[in-house]
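Trainee: coordinates only, no sequence provided:
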């Protein structure tokens, strides 16, 4: 029986997770047989257990085939001074503990929503790209990471960007493998002009490309130029591979091209375990916890639901079901069903209304 750990987290998390549970229940009614268990991570875990990354959650995650996480954080916990006690430390802890090094962030423009982007329709219509972000190395995890008093009323903040060859090689291989199943093009982005890590990044990506991936086209671009090109001509890209810091920023830029952060899912994958054949995986929306609308029942659930769709594809091999779910969402949007963030001033439905529409379209397809 496939198992899922559901981590609702903070802010709008419980609302969009409730919507996704309805989709899971739909597939269970069709015979999928998902076994679900719930756990705490982030601010809610800190409130309940005094840590954003409880041991009980780790144990549940170890036993699950995949994890679904909604979102963590919010102003309620802004006064926490200890870095490892902040809600975000729970998310980083999951990524690091399970070595979820490959973060797949698709940016897809649904035809019905092309006009909701801040860019012209012709620039984004048909957009289908992936930002592949290295997730367990780089400046977010490098040491030393500290703020120190250097006297005379001055302080010094230190963050360290660190990458080893194997970290770059494995994310490059993941990029080439993804591109082979798509349009066969990888664009690697770094800052080799000012960063030593960028020099090594390019060297290793090129060396990996020569190890049997010559059928995939490889281009290089400085990350800041890449950010500009994502806005100028996003459809030139297929798979963009980059480090942790730049991936964080570039994926948010790509997300906004689609009209709303509330639309986009992500998958964070680890290596395949040679003994069990399982690949550790965490699926989550790109968006944050949206505390300004939390509790109002109006959040867009699509990114959370499509994160489950990515789990169907990458963790459970349920390709037909994942495709049907994507098509059902497109059908609902084509009928004009919108939450407020994508309604462009027109009529909108709440979280459950959007979910109702998706489930109705899904029922029609399966």
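Mentor: Done, it's in. Being a predicted model, the structure only gives us computed values, none of them experimental. Numbering: from 1, shown residues only.

Trainee: drop to CA atoms for contacts and neighbour counts, all remaining ones
Mentor: Fine.

Trainee: number of nearby residues for residue 195?
Mentor: By other Cα atoms under 10 Å, 12 other residues sit near residue 195.

Trainee: give the contact list for it.
Mentor: Contact analysis of residue 195 by Cα atoms under 8 Å, 6 or more residues apart in numbering lists nothing.

Trainee: what's the answer for residue 98, then?
Mentor: By Cα under 8 Å, 6+ apart, the neighbours of residue 98 are 270, 280.

Trainee: next, the one to line up against it:
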């Protein structure tokens, strides 16, 4: 059998730095676990615009469609702020999501015990937190038509359309239910069925699917605004949260801050199975390109490393190895090796990006 394939798109800002540490982990896995990947690299975002005048070259898009998984670092930066909207770095990422049809975005919010005091909430509220937000990623108000800015009655009118089909809701709900079966077996579906017809359809489809195929999973419904409140009131009541594109964007960022640092949060965007049974997949850290610290060795590679752990679990059926990698990151934090974003002013000298990556490799070797 051929080796599983990975396309690495480091992108902009700190993307290259954190991805260097992921490459170390990939190489270690190949040498010590017998899991060798065929790795290729290409450009996305501002780096691709600088080279090709577009945030994602057609050839790169074709590669992404062919590999088993894509690992992405970060895109964007102030150097590209004045570009036309159509060629901004972020459009490269959006094109990947859309053309790969990555309809299920998985955003874990896990609070490692060593970082519980970094959350803006009290330790007892977030300690042990482990929830997953499943966000529909390719439809809804970000893609619905009609859209745009128009002139009506001599004034500008901005239009975005919230649109969902039954099939779009069904497939992302299935992802959430399947995921819940591997976790705490609970799904809370969030929408605004009280004021939005799309929310009514969302609730109906999720309820029907649950009754037909997933009655063994506990299902609850919640209005998304109440969900935001509950996330900061009692987040540990949730296991898997299922929601649409717009609400998922907001709720996942809200949940991210419960954990203490954006530098710790991975994500996965999954699509339909390919011929080999693996899903179309893109894995990326939640943090941005952080141009203010790029090239200084200050970036935290943990989220990117944990994104690779998600790839091991969801694309390559290596759940035990993914758990080991996650445990290695947690052990490094508990032992006090941390980049500056995870330290108080009195905690001493922060680890560099390279030192953080090396520490994770050392912990992996100890298993």
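Mentor: Alright, I've got the coordinates. Every value quoted in this text rests on a predicted model; they were computed, and no experiment measured them.

Trainee: what are the ranges of the helices in structure 2?
Mentor: Secondary structure of structure 2 (DSSP state H): helices at 15-33, 46-52, 58-66, 89-99, 123-126, 166-181, 197-213, 224-233, 245-256, 302-314, 319-334, 353-366.

Trainee: any chance of CSV for those helices, columns distance to residue 279 of structure 2 and mean neighbour count?
Mentor: Converted to CSV, the helices of structure 2 look like this (distance: least, Cα to Cα, whole Å; neighbours: other Cα atoms under 10 Å):
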stretch, distance to residue 279 of structure 2, mean neighbour count
helix 15-33, 20, 19
helix 46-52, 26, 19
helix 58-66, 11, 15
helix 89-99, 13, 19
helix 123-126, 32, 17
helix 166-181, 11, 20
helix 197-213, 21, 17
helix 224-233, 28, 16
helix 245-256, 20, 19
helix 302-314, 8, 25
helix 319-334, 15, 18
helix 353-366, 27, 19
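
Trainee: can you tell me which of those helices comes nearest to residue 155 of structure 2?
Mentor: helix 245-256 (26.1 Å; Cα to Cα).

Trainee: if we can go back for a sec, what would the helices of structure 2 look like in a markdown table with distance to residue 274 of structure 2?
Mentor: Listed next are the helices of structure 2 as a markdown table, based on distance: least, Cα to Cα, whole Å:
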| stretch | distance to residue 274 of structure 2 |
| --- | --- |
| helix 15-33 | 23 |
| helix 46-52 | 27 |
| helix 58-66 | 9 |
| helix 89-99 | 14 |
| helix 123-126 | 37 |
| helix 166-181 | 15 |
| helix 197-213 | 23 |
| helix 224-233 | 33 |
| helix 245-256 | 23 |
| helix 302-314 | 13 |
| helix 319-334 | 20 |
| helix 353-366 | 31 |
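
Trainee: farthest residue from the center of structure 1?
Mentor: residue 152 (42.8 Å; Cα atoms, centre = their mean).

Trainee: run through the residues that contact whichever residue in structure 2 pairs up with residue 104 of structure 1.
Mentor: Following TM-score structural alignment, the counterpart assigned to residue 104 of structure 1 within structure 2 is residue 106. By Cα under 8 Å, 6+ apart, residue 106 of structure 2 lies in contact with 132, 133, 134, 135, 267, 268, 269, 270.

Trainee: what of residue 42 of structure 2?
Mentor: Counted by Cα under 8 Å, 6+ apart, residue 42 of structure 2 has contacts 7, 8, 9, 10, 60.

Trainee: of all residues in structure 2, which one is nearest the centre?
Mentor: Nearest to structure 2 centroid, counting by Cα atoms, centre = their mean: residue 267, 2.0 Å.

Trainee: give me the nearest residue to it, chain neighbours excluded.
Mentor: Once flanking residues are discounted, residue 267 of structure 2 sits nearest to residue 107: 4.9 Å by Cα to Cα, 6 or more residues apart in numbering.

Trainee: show me the contacts of residue 42 of structure 2 that map onto strands.
Mentor: Within these, residues falling in strands by DSSP state E are 7, 8, 9, 10.

Trainee: and these, which are buried?
Mentor: 7, 8, 9, 10 (16 or more other Cα atoms under 10 Å).

Trainee: pick out whichever of the residues you listed sits closest to residue 113 of structure 2.
Mentor: Distances from residue 113 of structure 2 to these, taken by Cα to Cα, are shortest for residue 10, at 29.5 Å.

Trainee: the counterpart of the closest one in structure 1: what's it in contact with?
Mentor: For residue 10 of structure 2, the aligned residue in structure 1 is residue 8 (criterion: TM-score structural alignment). Residues in contact with residue 8 of structure 1 (Cα under 8 Å, 6+ apart) are 14, 16, 17, 38, 39, 40, 41, 69, 70, 71.

Trainee: return the residue of structure 2 aligned against the fourth one.
Mentor: To tie it back to what came earlier, the one meant is residue 38 of structure 1. Under the alignment (TM-score structural alignment), residue 38 of structure 1 maps onto residue 41.

Trainee: so who does its match touch?
Mentor: Residue 41 of structure 2 touches 7, 8, 9, 10, counting by Cα under 8 Å, 6+ apart.

Trainee: one more time with 10 Å
Mentor: Counting by Cα atoms under 10 Å, 6 or more residues apart in numbering, residue 41 of structure 2 touches 6, 7, 8, 9, 10, 60, 63, 70, 71.

Trainee: wait, residue 47 of structure 1 touches residue 77, no?
Mentor: Yes - assessed by Cα atoms under 10 Å, residue 47 of structure 1 is found in contact with residue 77 at 9.4 Å.

Trainee: residues that sit against both of the two, list them.
Mentor: Going by Cα under 10 Å, 6+ apart, residues that sit against residue 47 of structure 1 and also against residue 77 are residue 87.

Trainee: ok, now which ones touch residue 270 of structure 1?
Mentor: 95-96, 98-103, 135-136, 278-282.

Trainee: recalculate using a threshold of 7 Å.
Mentor: Residue 270 of structure 1 makes contact with 98, 99, 100, 101, 102, 279, 280, 281, according to Cα atoms under 7 Å, 6 or more residues apart in numbering.

Trainee: neighbour-wise, which of those residues leads?
Mentor: With neighbours taken as other Cα under 10 Å, the top of the contacts of residue 270 of structure 1 is residue 281, carrying 28 neighbours.

Trainee: so what corresponds to that one in structure 2?
Mentor: So, by TM-score structural alignment, residue 281 of structure 1 is matched to residue 281.

Trainee: next, count neighbours for the closest residue to its match other than its chain neighbours.
Mentor: Take residue 281 of structure 2 and drop its neighbours on the chain: the residue closest to it by Cα to Cα, 6+ apart is residue 270, 4.6 Å away. Here the count is done by other Cα under 10 Å, and residue 270 of structure 2 has 26 residues near it.

Trainee: nice, that's everything, thank you.
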